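1. here you go, sequence then predicted model.
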Amino acid sequence: MAETVRRIEVSGPQPYTVEVGSGLLTRAQIAQSQIALIHPEDLPARFVTRVQATLSPVVTVVVPARDDCKTMQVMAGVLSHLAAANLPRDGAVVGLGGGAATDLAGFVAASYLRGVAFYTMPTTLLGMVDAAVGGKTGVNLPEGKNLVGAFWPPRAVWCDTDTLETLSPEVFREGAAEAYKHGLISDPTLLRRVLDPEFRPGGALLASTLADAIAVKAAVVSRDLTEQGERAHLNFGHTLAHALEAVTHHRLPHGEAVGYGMHYAARLSRVMGGEDLTGHTLAFLRWQRPTPLPDLDFQAVNTYMVRDKKADSLGVRFVLLRDLAQPYLARVPEALLRQEFEGWQADARGLPETPRAQEGT
């Protein structure tokens, strides 16, 4: 019996379909005959060879793993590879790998010859739930994360659930942060399902929970592609998360930073008059078991928070929650930011430690 494939439609000026299911790497179809494939150096070789056999790219470009690929220097090198291969204007770029690699690939597609077709094949949970959908592409600067980029929607997205079986437990739990966030801001049923033992590679709840989490983002970006309003709600927990990534020089993975950031945002939501949702965010952190944080100075972290992309001429804005599925944007007085930062650090220090080296690679 054939595997069920869930299809999620993303509407808007450039509509496309996200497919979720097994075996999709070998079933993808692309109209363009001239294809450039971009993937990170740590991607399992069998995934690369499957896609190469299916799509016959004219050039394959290998980039550094994780956020090490999201630099202007790496991007310039990739663009040179495409130019040397004479990829034409009617060609296409395919991003294969985690969210960092697909962010880079999308920005390359948006920039090369002022824009060529882009397709993405995310291979991590984080990449599937977050980076692959919505058309945000970009790279980092030393001054902060995702400060350079473009909105460039893909023509199609294929989320092959088979690729998730190669992830270590900690990397899978890292990616679950974005799915849990979608539960907090839109679909509270995801909160229970993400923490269920069957939400795992090969688990009974994997495909349906993944598809429903993707559907939350698809609905939002369909209504607000360029983040003029509602799309900002998808950044719940990210203002602190991006700052944590910067101050730790990306030693703290994105999904773990989001886990920490969601708890900070929940504390801010409570002190600003919202319902107390910190029980949910603490439950997630205990399940995720993120990397323990170093001692952090509020002023050093706040230096990066004020550069957040939701900031405007009046300063930084946080995504907060009045209650589950009731997000809003607000300015928080610095005195409260500092006060809750201290309480948040105390909560983080109280998390149980786990011998992570015993969990696989």
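-> Noted; the coordinates are in hand.

2. for the rest of this, base every contact and every neighbour count on C-alpha atoms.
-> Noted.

3. could you pull out the helices for the stretch 251-361 of the chain?
-> Under the criterion DSSP state H, counting those that start in this stretch, helices of the stretch 251-361 of the chain are mapped to 254-271, 278-288, 298-305, 334-349.

4. can I get the ones you listed in CSV with mean neighbour count?
-> Supplementary listing: the helices of the stretch 251-361 of the chain in CSV, determined by neighbours: other CA atoms under 10 Å:
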stretch, mean neighbour count
helix 254-271, 26
helix 278-288, 18
helix 298-305, 17
helix 334-349, 15
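
5. what about versus this one:
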Amino acid sequence: MEKITITASKTYEVLTGSGLLPRAGAYIRQALGEKVRKICVVTDSNVAPLYSDALISSLEESGFVAVKFVFAAGEASKSLRTLSDLLEFLAQRQLTRSDALVALGGGVTGDLTGFAAASYLRGIPFVQVPTTLLAAVDSSVGGKTGVNLEAGKNLAGAFWQPSLVLFDTDTMATLSQDLLLDGAAEAIKAGAIADKELLSYIREKPDLKDPAVITHLSGRAIEIKRRVVQEDERDIGARQLLNFGHTLGHAIEKCSGFSVSHGHAVAIGMVIESRAALQFGWSREDCTAPLSEILKKFGFPLDCPYSASQLTQAALSDKKRQGDRLTLVIPVAQGDCQLKELPVSRLEEFIKAGLS
């Protein structure tokens, strides 16, 4: 088992290894303490039949009273409606400030559960148990929680750190190749912004079915995120580097009605932003070719089906926008990204350069 300690407004551990889920109750008890009696496991309709029984059994063996809230799988459930349903469920089950939530699933589950934990009774503890590679390497760590609005992605939320992140790598065995790729995109992003050696490893080790590759990728990506989060927990400076590819990735997700998944959209977004940065003269070297090579090696489709105008309109609701300016993450060299402010009036020009 590998352990990474995150020190932010709350200090907690990220545990990664095989066979952790059947022992989750003991780890959660250690993290939450003896006072917590009741836990609500929040999961979706895909994950519940796979892993919820094992988790609940482990929780009950460790002395917890466990209840379960299951919502319909999919990005459409990352909404104020589902959040309201979850909060009402917690109130009906009489959870108190000494109780806790556990997010069992992918990024939608983790973001929704974390926001509910931050909101219910003005804040109760929660634990992340990611079951997708994307959630493990990205959304489960760092304390960003939230839901989507009709206007855009992640526009309502809170910073609320978990008490523990427990990543059982055995859960990767039930993931499709596309879901594994979603996580790989975030690991590639981590390498692109801060770790050229990770990019080299990914280029040589594209086998996402290999547990050793999963462990290495997740560990390095989480370590990069740990450093950035500890420097800038509230996302007002260096943490924005983690958004490489996300401004256009989120726009692609929105334009597609979320039929293009997050990781696949971010992969396309990274290529567009890299190509545009080079054409604008902001990069010291061409980052597009080596990045595209890695992404194609994994099998990512990189053609964008949307116009610069469509992407611009979708990106205008991006939460990173401040007034008439937008902060973009620009690759200046492999493994080295910087933040660059762009007037909103030039956004379509930037996107056109990236699509050409």
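-> Structure received. All of these numbers come straight from a predicted model, not from anything done at the bench.

6. reformat the helices of the stretch 251-361 of the first structure as CSV; add distance to Val63 of the first structure.
-> Written out in CSV, the entries for these read as follows (distance: least, CA to CA, whole Å):
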stretch, distance to Val63 of the first structure
helix 254-271, 18
helix 278-288, 28
helix 298-305, 26
helix 334-349, 34
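
7. to Ala179 of the first structure, which of those lies closest?
-> Set against Ala179 of the first structure and scored by CA to CA, the helices of the stretch 251-361 of the first structure come closest in helix 254-271, at 10.1 Å.

8. nearest to Ala31 of the first structure, of the helices of the stretch 251-361 of the first structure?
-> Shortest separation from Ala31 of the first structure across the helices of the stretch 251-361 of the first structure is recorded for helix 254-271, at 33.3 Å, computed as CA to CA.

9. before we move on, the earlier item: between the helices of the stretch 251-361 of the first structure, which one is nearest to Val319 of the first structure?
-> Of the helices of the stretch 251-361 of the first structure, the one closest to Val319 of the first structure (CA to CA) turns out to be helix 254-271, at 7.3 Å.

10. and that closest one, what does it pack onto?
-> Here helix 254-271 of the first structure touches helix 169-185, helix 238-247, helix 278-288, strand 318-321, helix 334-349, going by 3 or more CA pairs under 8 Å, 6 or more residues apart in numbering; DSSP states H and E.

11. redo these as a markdown table? Include distance to Gly97 of the first structure.
-> Formatted as a markdown table, the entries for these read as follows, by distance: least, CA to CA, whole Å:
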| stretch | distance to Gly97 of the first structure |
| --- | --- |
| helix 169-185 | 13 |
| helix 238-247 | 20 |
| helix 278-288 | 22 |
| strand 318-321 | 29 |
| helix 334-349 | 30 |
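
12. could I get the full set of strands for the stretch 101-250 of the second structure?
-> Assigned strands in the stretch 101-250 of the second structure, in chain order: 126-130, 144-149, 152-159, 164-168 (criterion: DSSP state E, counting those that start in this stretch).

13. matching residues in the first structure for the second one?
-> Following TM-score structural alignment, the aligned partner range for strand 144-149 of the second structure in the first structure is 136-141.
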